[in-house]
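Novice: Compute the structure for the input listed below.
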Amino acid sequence: MAIQQQGIGVSTADLARIDAHPRVQWMFFQEPELQYEVTVDQPDPHFAKLLQQAIGGQEGEMRVAMQYLFQAWALPEEYEEYRTLLMETAAEELGHIELLATAVTKNLRDSSAAMDDDARETAAAAASMTGQNPRQFLSAGQSAMPVDSNGVPFTGSYIAASGNPAGDLYANVMAEATGRTLATRLWEYTDDPGMKDMLSYLIARDTMHQNQWLQVLETLDDPVPVPASFPQDRENQDFNYTFISTRREAQPDPEYPWTQGETPDGNGQFSYAAEQPGDGTVVASDPAPMTNDDPNRDTQSARSTDSADATDSNE
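Specialist: Below is the predicted model:
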């Protein structure tokens, strides 16, 4: 399923009107073919489990696909070219999910198909012993799931879509960097030629995507600090470019690039402080009684009452 963006089921006149309107988003359509060939020469249920990290893990393709979509949907008209880039890349990432899901299924089902009938009957029971995630059999019929390698479901909390183009672009570089790191580790782990070939393709695409986001950042005017729209004269000028050491004993300036010299944003000079500003306090006012669960409160109250009663009796 090569997923792309396209207008579908509309007339030529309608397409012309859509093209003339910058905020109309093209819908998706699918083609009955994979984005890249997926072959498995040596089916491995354990590797299928590892591949799940590249689908539903924090470094996975579901993360970047959803991240790019939500970033695109938040952009105003003035960033239409970036919106288009995000949408096209998100569509490609959806295709990557399909590649990996296909690889997981092939590693699971082809390993079972290679067994004789008696062995196949016991395959499900032995799934966890061979390293396979049992739920891939029990819940998904020997196929991929939207989970990571530990079976933890994908979560939207992995997604960075702040509405700030510069901040999101830096997040995209990080996402592609961690995704590429994961793909290279999977490539190193497997000896299967087909899996290495598929992963080499995904690694190459991560290389491209890292570079494209860095290139877009270069087109922005003075993007740092993020957000650049906040007036810097409103931040504390004594600490905005100072590296503050947290060492127990005060140390001299190590003269690193981040403790002296011009800052990358060109707005200041790095400096070094050997200790934190201090003068703060960790003491806070007492909480409301109803929120403070004091285990001795009832006992103390009872003792006070008993003491008062005893005093009254003596009098």
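Novice: can we go C-alpha only for contacts and neighbour counts from here?
Specialist: Noted.
Novice: Helix or strand next in line after the helix or strand containing Gln212, which one?
Specialist: Per DSSP states H and E: Gln212 is located in helix 193-219. Next along the chain after helix 193-219, taking DSSP H and E as the criterion, comes strand 242-244.
Novice: List the buried residues of that following strand.
Specialist: Buried residues in strand 242-244, counted by 16 or more other Cα atoms under 10 Å: 242-243.
Novice: Show me what the helix or strand just after that strand is packed against.
Specialist: The C-terminal neighbour of strand 242-244 among helices and strands, as given by DSSP H and E, is strand 261-262. Helices and strands touching strand 261-262, by 3 or more Cα pairs under 8 Å, 6 or more residues apart in numbering; DSSP states H and E, are strand 269-273.
Novice: tell me what the strand it packs on is packed against?
Specialist: Applying 3+ Cα pairs under 8 Å, 6+ apart, one finds that strand 269-273 contacts strand 242-244, strand 261-262.
Novice: buried sites along the helix holding Gln212?
Specialist: 194-203, 205-206, 209-210, 212-213, 217.
Novice: Helix 193-219 and the helix or strand containing Tyr82, what's the angle between them?
Specialist: Using DSSP H and E, Tyr82 sits within helix 80-113. Angle between the axes of helix 80-113 and helix 193-219 is 170 degrees (criterion: axes from the mean of the first three to the mean of the last three Cα atoms, to 10 degrees).
Novice: Tell me the helix or strand right after helix 80-113.
Specialist: Using DSSP H and E, the next helix or strand after helix 80-113 towards the C-terminus is helix 117-121.
Novice: Okay, buried residues for the helix or strand just after that following helix please.
Specialist: Sequence order places helix 134-138 as the next helix or strand after helix 117-121, per DSSP H and E. Buried positions in helix 134-138, judged by neighbour count with 16+ other Cα under 10 Å: 134-137.
Novice: got it, and stretch 79-86?
Specialist: Neighbour-count burial for stretch 79-86 [16+ other Cα under 10 Å]: 82-83, 85-86.
Novice: cool, stretch 167-181 as well?
Specialist: Under 16+ other Cα under 10 Å, the buried positions of stretch 167-181 are 167-173, 175-180.
Novice: Would you do the same for the sequence below? I want to compare the two.
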Amino acid sequence: MFGYSKSLFYPVHVQLRDPVFGQVLLEHYGGKDSEYSAASQYLNHRSNMRNRHLRDLLGLIAAEEMGHMEMIAVAINKLGGPPLCYVNSQGIPWNMSYVDQSLDPIAMLQADVEAEVRARILYNQHFTMTNDPGLKKMISFLGSREDVHKHLFQKAQALIQHSAPAEQFNELIVEYKLSLQKL
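Specialist: Predicted coordinates:
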């Protein structure tokens, strides 16, 4: 299911080294609302989701989150930030409590919506902390992808609540793939 592409999901350009901001970006690498937390949660939810279309959607988004994590790693390295470990900006190690363990499909998707909202808020905060135009573009891109994921998770919740037919769930996959073509 997963594949690796040498190219980044979106280009990472950094004009000047800024190790302090590199440290800040660790929040997106190994913090509570990090790309790693999101990917881990979505893979876990995928494993417990009965609807095959939603399993596919969660897998696609989890893979994308891993691509975002790779972008963050490249940015941290270009900024001259600290060595990459699964820690937040304060050096606190990542832990499993960051991953929702719900089993109910609606609860899982709600936790996924909330994860996307928190990640977007964090990107918005960090956007204001840099003047580097390349980093601003990357952060803006990542925030916009969080919005796409949130929208799809909310639609999936509504489809479950309305007992929608399978073909409507498949439209989520189509919508996700179309969102990638706009990049």
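Novice: returning to that earlier point: so which elements touch the helix holding Tyr82 of the first structure?
Specialist: Using 3+ Cα pairs under 8 Å, 6+ apart, helix 80-113 of the first structure sits against strand 4-6, helix 45-56, helix 61-74, helix 193-219.
Novice: any idea how far Ser157 of the first structure is from Asn164 of the first structure?
Specialist: Distance, Ser157 of the first structure to Asn164 of the first structure, using Cα to Cα, to the nearest Å: 17 Å.
Novice: And the two? Which one has more around it.
Specialist: Asn164 (14 against 8; other Cα atoms under 10 Å).
Novice: Need the counterpart of the more buried one in the second structure.
Specialist: For Asn164 of the first structure, the aligned position in the second structure is Asp104, judged by TM-score structural alignment.
Novice: same question, His46 of the first structure
Specialist: Looks like His46 of the first structure aligns to Val20 there (TM-score structural alignment).
Novice: In contact with the closest residue to that match other than its chain neighbours, which residues are there?
Specialist: Residue nearest to Val20 of the second structure in three dimensions, not counting chain neighbours: Gly81, with 6.8 Å by Cα to Cα, 6 or more residues apart in numbering. Listed by Cα atoms under 8 Å, 6 or more residues apart in numbering, the contact partners of Gly81 of the second structure are 18-23.
Novice: Narrow those to just the buried residues.
Specialist: Buried by 16+ other Cα under 10 Å: 18-19, 21-23, out of the contacts of Gly81 of the second structure.
Novice: so which of the residues you listed comes closest to Glu64 of the second structure?
Specialist: Nearest to Glu64 of the second structure, judged by Cα to Cα, of those is Gly22 at 21.4 Å.
Novice: For that closest one, which residues are in contact?
Specialist: By Cα under 8 Å, 6+ apart, Gly22 of the second structure lies in contact with 75-77, 79-82.
Novice: out of these, which ones does the first structure keep as well?
Specialist: Counting by both residues aligned by TM-score structural alignment, their matches' Cα atoms under 8 Å, the contacts of Gly22 of the second structure that remain in contact in the first structure are 75-77, 79-81.
Novice: Switch those over to JSON lines; also include distance to Val87 of the second structure.
Specialist: Shown next, in JSON lines, are these (distance: Cα to Cα, whole Å):
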{"residue": "Ala75", "distance to Val87 of the second structure": "16"}
{"residue": "Ile76", "distance to Val87 of the second structure": "13"}
{"residue": "Asn77", "distance to Val87 of the second structure": "15"}
{"residue": "Leu79", "distance to Val87 of the second structure": "17"}
{"residue": "Gly80", "distance to Val87 of the second structure": "16"}
{"residue": "Gly81", "distance to Val87 of the second structure": "13"}
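Novice: ok, and the most crowded of these?
Specialist: Ile76 (26 neighbours).
Novice: related to what we said a few turns ago, what's the closest of the helices and strands packed on strand 269-273 of the first structure to Ala308 of the first structure?
Specialist: strand 242-244 (55.7 Å).
Novice: Onto which residues of the second structure does the closest one map?
Specialist: Residues of the second structure matching strand 242-244 of the first structure: none, counting by TM-score structural alignment.
Novice: do stretch 111-121 of the first structure as well
Specialist: Against the second structure, stretch 111-121 of the first structure falls on no residues (TM-score structural alignment).
Novice: what does stretch 6-17 of the first structure give?
Specialist: Under the alignment (TM-score structural alignment), stretch 6-17 of the first structure falls on nothing in the second structure.
Novice: ok, back up a step: okay, angle between the helix holding Tyr82 of the first structure and helix 61-74 too, please.
Specialist: Interaxial angle, helix 80-113 of the first structure versus helix 61-74 (the same axes, to 10 degrees): 160 degrees.
Novice: Please pull up the equivalent of Gly114 of the second structure in the first structure.
Specialist: In this structure residue 114 of the second structure is Glu, not Gly. Match for Glu114 of the second structure (TM-score structural alignment): Met174.
Novice: swap in Tyr123 of the second structure?
Specialist: That one, Tyr123 of the second structure, aligns with Ala183 by TM-score structural alignment.
Novice: OK, contacts around its match?
Specialist: 54, 199, 202-203.
Novice: What angle do helix 193-219 and the host helix or strand of it make with each other?
Specialist: Assessed by DSSP H and E, Ala183 of the first structure sits inside helix 165-189. Calculated by the same axes, to 10 degrees, helix 165-189 of the first structure forms an angle of 160 degrees with helix 193-219.
Novice: Would you mind getting the average deviation of helix 165-189 of the first structure from the second structure?
Specialist: The superposed helix 165-189 of the first structure is, by mean Cα distance after the TM-score superposition for the first structure, a mean 0.5 Å from where its aligned residues fall in the second structure.
Novice: repeat for stretch 83-99 of the first structure
Specialist: Compared with the second structure after the fit, stretch 83-99 of the first structure shows a mean deviation of 0.3 Å (mean Cα distance after the TM-score superposition for the first structure).
Novice: What range does that stretch cover in the second structure?
Specialist: Using TM-score structural alignment, stretch 83-99 of the first structure pairs with 55-71 in the second structure.
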